[in-house]
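Peer 1: Based on what follows, work out the 3D shape:
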Amino acid sequence: MNEAESTAWKALEALPKRRLSELFADAGRVDALTAVLDLPGGPVRFDWSKTHLDAGLLSGFTALAEACDFDGRRAALFSGERINVTEDRAVQHTAQRGVGSEEAVDEAGALHARMRSLVEAIHGGLLGDVKHLIHIGIGGSALGPALAIDALTRDGAMCDVHVVSNIDGCALEAAFARCDPATTLVAVASKTFTTIETMTNAASALAWLGENGVADPYGRVIALTASPDKAVEWGVDETRVLPFSESVGGRYSLWSSIGFPVALALGWDEFASLLDGAAEMDRHFLTMDGAENLPLRAAFSDLMYTRLRGCQTRAVFAYDERLRLFPSYLQQLEMESNGKRVRADGSPVDGPTAPITWGGVGTDAQHAVFQLLHQGTVITPIDFIAAIQPGDALDPAHHRTLLTNCFAQGAALMAGRESDDPARAYPGDRPSATILCDEINAATLGALIAFHEHRTFAAGVLMGINSFDQFGVELGKEIARSIDAGGASFDASTTALLAAAGLG
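Peer 2: From the prediction side, this is the model:
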């Protein structure tokens, strides 16, 4: 940490910690901490007034951003510099949406055209009768497609898509049970085309096709990869390989050919809308400065709670069934990106980094975990996400109850309630932010995901972290491979477990 950063942090730590009730004495607070972005999918309202951010903190974090050269790091991201220093790679997922270096944008456009041609050929019947797709991937190769398909196909889909990530065979068998082999394609999504969980599932899917009368199982496979040569070597026809760039990380890859199942399920125009919504958020993030930059403002809030108030978790509750997978998506995005203990230069981080991200869907979560949030001893900042327009055609009472519960929870967490009975007393002063969309559609979903991508990157910059590597996932995999290879020695507990399972 350089001297300017250290000075900025000391100034932030010296600021008074005020209660939300005190902050709301300012009649202009809601306007000052609320912003509405007009996005391709409709307006989205961001309200941080129920957080502990105030003018002093916003000013202090803006000074920290300047000390960390946030503007320079942001410019480096979009220009294609190799900001992933530990892997010596550029980070160019925004180019997939049309915002980035000219070369990267042109390359992404060409790869999208290739994917579009294949999607439209399938829809046109050129690959025969296709009714089902089993999409096999893991991590970012599965979470993004699963989220988008679950959120956007509630009114029907052009192709029935099943996303399988777990190596547990029960997951794959469940997909098999819902598909007719004669009308099923298999998408294999792996950046390296070596991921053991994905390739094991892919081999089993090919066996299932062959065992059920498909004469050429490999002819039913679409490969989504940054290693096209390995896909061809594995047996996929090169005309059915959809490449993407090495500079697109797995958890940022929905916008690339990893989005193939989304385009197949929704049609190309809807996939393009997903890209357009994300691109508009890219442009906002690229051009706005200081606290007017909403992903940066969100990062200010996140670091205020982890660094200045000692909060170890952050909860996300989507008051919309279509976004039920959003908290799971954010878990990987945030914890894999910023769950680090060293800075980009290899020096130790001198404070907390990513909180534990968790959450659920309203109103279910109110009857499960909100007891702790209201009266527990762990203070957890919360994001509520909701939409004004319902996703159903039932009695409007359904959606009215959903929204009133969402807004009531934020109000109750902040205000609390005194009582002579300690068991019925609510301390209040519990923070939340609200993201209120006009409606949930492809463009809005794209914007929401991009907002959180940039929020995560901004927090990483302010902590000096490289948000784009993930070496922490490798050690357990290496040990698993050594178990399979045999001959390795382990601690007594692991040895006993292996023996009990018949693996020793």
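Peer 1: Only C-alpha atoms from now on, for both contacts and neighbour counts.
Peer 2: OK.
Peer 1: ok, and for the helix or strand hosting residue 106, which residues are buried?
Peer 2: Taking DSSP states H and E as the definition, one finds residue 106 inside helix 102-123. Across helix 102-123, burial judged by 16 or more other CA atoms under 10 Å covers 104-105, 108-109, 111-112, 114-116, 118-119, 122-123.
Peer 1: tell me which of those is nearest to residue 286?
Peer 2: Looking at these and their distance to residue 286, the nearest is residue 105, at 15.5 Å (CA to CA).
Peer 1: residue ranges for the helices of the stretch 151-300 of the chain, please.
Peer 2: 169-177, 196-211, 228-234, 260-266, 268-287, 294-303 (DSSP state H, counting those that start in this stretch).
Peer 1: So which other helices or strands are in contact with the fifth one?
Peer 2: Counting contacts by 3 or more CA pairs under 8 Å, 6 or more residues apart in numbering; DSSP states H and E, helix 268-287 is packed against strand 34-39, helix 70-79, helix 102-123, helix 260-266, helix 294-303, helix 442-463.
Peer 1: Tabulate the ones you listed (TSV), appending distance to residue 409.
Peer 2: Shown next, in TSV, are these (distance: least, CA to CA, whole Å):
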stretch	distance to residue 409
strand 34-39	18
helix 70-79	34
helix 102-123	42
helix 260-266	33
helix 294-303	19
helix 442-463	22
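Peer 1: Highest mean neighbour count out of these?
Peer 2: Most buried of the helices and strands packed on helix 268-287, by mean neighbour count (mean count of other CA atoms under 10 Å): helix 260-266, with a mean of 26.
Peer 1: Now do that helix: distance to the chain's middle.
Peer 2: How far helix 260-266 lies from its chain's middle: 18 Å, per CA atoms, centre = their mean, to the nearest Å.
Peer 1: Also stretch 321-328?
Peer 2: 10 Å.
Peer 1: Then stretch 223-231?
Peer 2: With CA atoms, centre = their mean, you get 23 Å for stretch 223-231.
Peer 1: List the contacts of that stretch.
Peer 2: 187-193, 236, 238, 240-246, 257-258, 260 (CA atoms under 8 Å, 6 or more residues apart in numbering).
Peer 1: now the other sequence, so there's something to compare against:
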Amino acid sequence: MIAEPINVTQTREWKKLKQDYEDLQKQGISLKKWFKEDPDRVNKLSFDVADFHIDLSKNLVTDQIIQDLVALAKAMHVEGRRAQMFSGVHLNTTEDRAVLHTALRRPVSDEGELIVDGQDVVKDVHEVLDRMYAFANDVRLGKWQGVTGKKITDVVSIGIGGSDLGPVMVYEALKPYANAGIAVHYISNIDPNDAAEKLKGLDPETTLVIIVSKTFTTLETMTNAREVRTWLLKGLKAQGYTGSDADATKHHFVAVSTNLKAVADFGIDPNNAFGFWSWVGGRYSVDSAVGLSLIIAFGPKIFEDFLDGFHTMDTYFVNTPIEENAVMLMGLINVWYNNFFGAESHAILPYNQYLHRFPAYLQQLTMESNGKSTRWDGTPVTTKTGEIFWGEAGTNGQHAFYQLIHQGTHLIPADFIAFVNTKNPTKDGDQDIHELFLGNFLAQTKALAFGKTADEVRREGTAEWMVPARCFAGNRPTTSIFGTDLTPKTLGELIALYEHIVFVEGSIWGIDSFDQWGVELGKQLAKQITPAFHDDKALAEQDASTQALIRFYRAHRH
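Peer 2: Prediction:
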């Protein structure tokens, strides 16, 4: 039974943090001063977590504020809720489900069985993993072939939301590890342009299609699946195939789903369906069967390393006391900015081009999880919740939106992510380009923290009237997450880091971070509206604005 959420704003600890914030405003915030007065600040606020070095020292916190944030987490029973999540308690209250994405990466030998709702979930997970590994190896080695006997060279994965964002991000992040000569193409958008562009140049005879939909009823996914099936069957026939459509479908389509009847109705052999469980939310599912395309691209060993990274971070998070736990502290500091400073957005800035889809991945993870206005018992929230996550890779962002972060009127906390080593070391003359790149990573966090004073600008000979425009206030908070190498293991660690940050924030706010009812209404209305493009009776049932837009469509459709 889940206890009623505590009204966090009525706790002594919340009121103490409110006083901390007011005191800061009176005294003035100066990271430059704090660093000067406390030579040990960096050591106290730096943490070695798994394969990462995490530096929190450039955040707008003092020793007292950290102490008070830890006290708040204890008052809100975050540790107990953490234990409940790992043990399979039904924390997803609106759907009455356990929240067990951590079981997806738990080794069989780790602490024995985990029985939830009468099922040994770790055993279940590894049975599916073993089946996926065997299938992926068959595809990689050419034992699984297309209906005309040719080796698979391309995989098309069809999904949306968590069934797409995670696999796409990981595929892009780990491209240097693709070693089977098999390219993966991801289709998600119901816009026909997405499928058209992704299928260009592919050979139906050597293409395998994975349909990723737990229910096998997702509108976008199943619409795209039928479109791709039509493309593949037409293409095979154009190339001289004379066999049956049913045989071709069985050779070229597999499913990630638990709805075996719908899978069979589509024409896929249910033996080629790989399932996952109700306790896995879509945005937490990349390390489940949803990652089948990744196992084909990279192989089982790489995927095992990926899972090991998740588990390494899980172990750190669950076993480390709050006051020493960098993951806990990152979540608590986000609450500090959101609820006391009024910061509404959070920038994710990976200084690694392979992570260019990571900000988009985190948008779903964080905003779908914590974009809630009711608590887990159905009562209204008592604070602002959620953060608007956004970002861009590397120096690209510096030439786009960093201006606003440095000199704008919004406070935007930012996480900078970088790696000591690169897969592609290159020099420009004597200059190591990766070091030049990392120089930018370090320079940005330094500039945001410490700024540039008017006197410093004047000493450069700047005309007085231009001095204000060239000043940087500083005191713009950043967290530096520095790894050694971007590998399958460290990527798993990085994803799990943010999964647990989301959990900490949701626990403080008293919300269910694991449902997503906000996506449902639009889906329902889309089904009601679509007939109105051609049906006057359906059109008449719409609001005036929707009617006008549909009339515009009718008037201009070629």
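Peer 1: Could you get me the TM-score between them?
Peer 2: Superposed pair, TM-score by TM-score structural alignment, normalised by the length of structure 1: 0.96. Supporting alignment: 500 aligned residues with a CA RMSD of 1.7 Å.
Peer 1: On the three-state scheme, the aligned residue in structure 1 for residue 390 of structure 2 is what?
Peer 2: Counting by TM-score structural alignment, residue 390 of structure 2 corresponds to residue 358 in structure 1. Classification of residue 358 of structure 1 using DSSP: H, G, I helix; E, B strand; the rest coil returns strand.
Peer 1: do you know how far residue 358 of structure 1 is from residue 365 of structure 1?
Peer 2: Applying CA to CA, to the nearest Å, the value for residue 358 of structure 1 to residue 365 of structure 1 is 11 Å.
Peer 1: now do residue 125 of structure 1
Peer 2: From residue 125 of structure 1 to residue 365 of structure 1 the distance is 43 Å (CA to CA).
Peer 1: Give me the common contacts of residue 358 and residue 365 of structure 1.
Peer 2: Both residue 358 of structure 1 and residue 365 lack any common contacting residue under the criterion CA under 8 Å, 6+ apart.
Peer 1: which non-adjacent residue is nearest residue 143 of structure 1?
Peer 2: Distance criterion CA to CA, 6 or more residues apart in numbering; nearest residue to residue 143 of structure 1, sequence neighbours excluded, is residue 329 at 5.8 Å.
Peer 1: was I right about the one you found contacting residue 147?
Peer 2: Yes: using CA atoms under 8 Å, residue 329 of structure 1 is in contact with residue 147, at 7.2 Å.
Peer 1: At which residues are the helices of the stretch 351-500 of structure 2 located?
Peer 2: Along the stretch 351-500 of structure 2, the stretches classed as helices by DSSP H, counting those that start in this stretch are 358-363, 369-370, 394-398, 402-407, 433-450, 454-458, 488-509.
Peer 1: Quick one: closest of the ones you listed to residue 378 of structure 2.
Peer 2: So among the helices of the stretch 351-500 of structure 2, helix 488-509 is nearest, using CA to CA, at 12.9 Å.
Peer 1: coming back round to it: from the buried residues of helix 102-123 of structure 1, which is closest to residue 465 of structure 1?
Peer 2: For the buried residues of helix 102-123 of structure 1, the closest approach to residue 465 of structure 1 (CA to CA) belongs to residue 104, at 24.1 Å.
Peer 1: how about the closest one, what's its match in structure 2?
Peer 2: Under the alignment (TM-score structural alignment), residue 104 of structure 1 pairs with residue 121 in structure 2.
Peer 1: contacting residues around its match?
Peer 2: By CA under 8 Å, 6+ apart, residue 121 of structure 2 lies in contact with 103, 113-115.
Peer 1: Would you format these as a markdown table with distance to residue 7 of structure 2 included?
Peer 2: Listed next are the contacts of residue 121 of structure 2 as a markdown table, based on distance: CA to CA, whole Å:
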| residue | distance to residue 7 of structure 2 |
| --- | --- |
| 103 | 30 |
| 113 | 36 |
| 114 | 32 |
| 115 | 32 |
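Peer 1: I'd like to know which of the residues you listed are buried.
Peer 2: Burial of the contacts of residue 121 of structure 2 was assessed by neighbour count (16+ other CA under 10 Å); the buried members are 103, 114.
Peer 1: Can you tell me which of the contacts of residue 121 of structure 2 is nearest residue 60 of structure 2?
Peer 2: Set against residue 60 of structure 2, the nearest of these by CA to CA is residue 103 (35.1 Å).
Peer 1: mind checking the SS state of the closest one?
Peer 2: Under three-state DSSP, residue 103 of structure 2 comes out as helix.
Peer 1: which one is it nearest to, not counting chain neighbours?
Peer 2: Spatial nearest neighbour of residue 103 of structure 2, excluding adjacent residues (CA to CA, 6+ apart): residue 122 at 6.1 Å.
Peer 1: Would you check that that neighbour makes contact with residue 102?
Peer 2: No: in this structure residue 122 of structure 2 lies outside contact range of residue 102 using CA under 8 Å: 9.9 Å.
Peer 1: can you tell me how far the aligned residue in structure 1 for residue 296 of structure 2 sits from residue 98 of structure 1?
Peer 2: By TM-score structural alignment, residue 296 of structure 2 lines up with residue 264 in structure 1. Distance of residue 264 of structure 1 to residue 98 of structure 1, given as CA to CA: 21 Å.
Peer 1: What about residue 501 of structure 1, how many residues nearby?
Peer 2: Residues within reach of residue 501 of structure 1, counting by other CA atoms under 10 Å, total 8.
Peer 1: From the rest of the structure, what touches stretch 50-61 of structure 2?
Peer 2: Under CA under 8 Å, 6+ apart, the answer for stretch 50-61 of structure 2 is 29, 31, 41-42, 44-48, 312-313, 316, 326, 330, 445, 449, 475-484, 490, 493.
Peer 1: Now which of those residues would you call buried?
Peer 2: Buried among these (16+ other CA under 10 Å): 31, 41, 45-47, 312-313, 316, 326, 330, 445, 449, 475-483, 490, 493.
Peer 1: Spit out the contact partners of residue 212 of structure 2.
Peer 2: Residues in contact with residue 212 of structure 2, defined by CA under 8 Å, 6+ apart, are 157-159, 163, 221, 255-257, 290.
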